[in-house]
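> quick check, what structure comes out for this input:
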Amino acid sequence: MKLSTKGRYGLKAMFQLSILYGDGPIPLKLIAEKQNIPDQYLEQLVAALRKEGYVKSVRGAQGGYMLALPPEKITVGDIIRTLEGPVAPSECVIDDDTSVCTRKDCCVTRVVWEKIRDSINNVVDSITLQDMLNDYNSLANKDDYNIF
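The predicted model follows:
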């Protein structure tokens, strides 16, 4: 299973917003520049995140985007599912949709896919943007680590 650029770039953008949380609206161009994300692509990602209530926008000369919730209230899972859809290694275990598989009652591999799906969801739902900030601050204190 591999995330597309939607999920990877979206998480990077949300992380950038969490770094600047409380500083007011941040221009999209700055986020794109800091995270090396194409401006137009970032606009699409932020629109989806705004629609789900994770980002809010402010119009005008001093406008931009900011987190709609504190970093500790937004999980990696929230971001990934907003941009990528359900997290699952196989179609047959997306949202426990049992209608996809006619062999669901006797399929051993389905049990494996369910365990993988549940494990991934547990991990991404246990990591908040605040956790990422804490990790960033720990890494930033190391002399040989250079981020942003």
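
> rest of the way, CA atoms for contacts and neighbours
Fine.

> give me the buried positions along the lengthiest helix in the chain.
Longest helix in the chain by number of residues (criterion: DSSP state H): helix 108-126. Under the neighbour-count criterion of 16 or more other C-alpha atoms under 10 Å, helix 108-126 has Arg110, Trp113, Glu114, Ile116, Arg117, Ile120, Asn121, Val124, Asp125 buried.

> the third one contacts Val93, doesn't it?
Right, Glu114. Yes: between Glu114 and Val93 there is a contact under C-alpha atoms under 8 Å: 6.0 Å.

> I have a second one here; can you model it like the first so I can compare?
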Amino acid sequence: MLQLTRKTDYALVALADLARRKLDEAGPTSARTIAEAYSMPLPLLMNILKELAQAKLVTSTRGASGGYQIAVEPSRVSMLEVINAIEGPVKLSPCCDQLPIADQGCGREDLCPIHQGINRVHRRIIDFFGQVMLNELIDEQVVTTPLSTSAKS
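Below you'll find the model as predicted:
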């Protein structure tokens, strides 16, 4: 079964929260604030935010008024970028990684009756995730609700 991992799910939620904060001009926020708002384990979220920062999707600032901010407009962040940042490249099956590394893949590509078909599906999945932008995933009600109102709920 294809399923996003919990890490990717948390990354998308954190990015959506940071996007809302940017829209509200709220400034940087701490990992703790995000973790508490969405009942996420803080150590895991801190690792996720570090990976998102390495991918240049968020920025972090140290200090008392520091924290995390989204670095890219939500309409320019694809699901594929988030998945790649958190999970590494999408790979539908061993023969789909396209890496010319010895002992990678299944080794039966020449004989496999589904090799070409699986690669076509793989490319479609990659294309699809590349076309889905973060802003499309964010619930409009959540984005348009000011932080002060949503925090009271």
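
> which bit of structure 2 covers the longest helix of structure 1?
Helix 108-126 of structure 1 corresponds to residues 113-131 in structure 2, going by TM-score structural alignment.

> which other residues reach that stretch?
Stretch 113-131 of structure 2 has contacts (C-alpha atoms under 8 Å, 6 or more residues apart in numbering) with Ser78, Met79, Leu80, Glu81, Val90, Lys91, Leu92, Ser93, Cys95, Cys96, Glu109.

> and that stretch, how far from the chain's centre?
A distance of 20 Å separates the centroid of the chain from that of stretch 113-131 of structure 2, by C-alpha atoms, centre = their mean, to the nearest Å.

> next one: stretch 57-75 of structure 1
Relative to its chain's centre, stretch 57-75 of structure 1 lies at 15 Å (C-alpha atoms, centre = their mean).

> check stretch 135-151 of structure 2 too.
On C-alpha atoms, centre = their mean, the centre of stretch 135-151 of structure 2 falls 18 Å from the chain's centre.

> what lines up with Ala35 of structure 2 in structure 1?
So, by TM-score structural alignment, Ala35 of structure 2 is matched to Ala32.

> which residue ranges of structure 2 form strands?
58-61, 67-70 (DSSP state E).

> which residue ranges form the helices in structure 1?
In structure 1, the helices defined using DSSP H lie at 5-19, 28-35, 39-51, 76-84, 108-126, 129-140.

> which among the ones you listed is found nearest to Phe148 of structure 1?
Closest to Phe148 of structure 1 of those, according to C-alpha to C-alpha: helix 28-35, at 6.5 Å.

> which helices and strands does that closest one pack with?
If contacts are counted by 3 or more C-alpha pairs under 8 Å, 6 or more residues apart in numbering; DSSP states H and E, helix 28-35 of structure 1 sits against helix 5-19, helix 39-51.

> many thanks, I have nothing further to ask.
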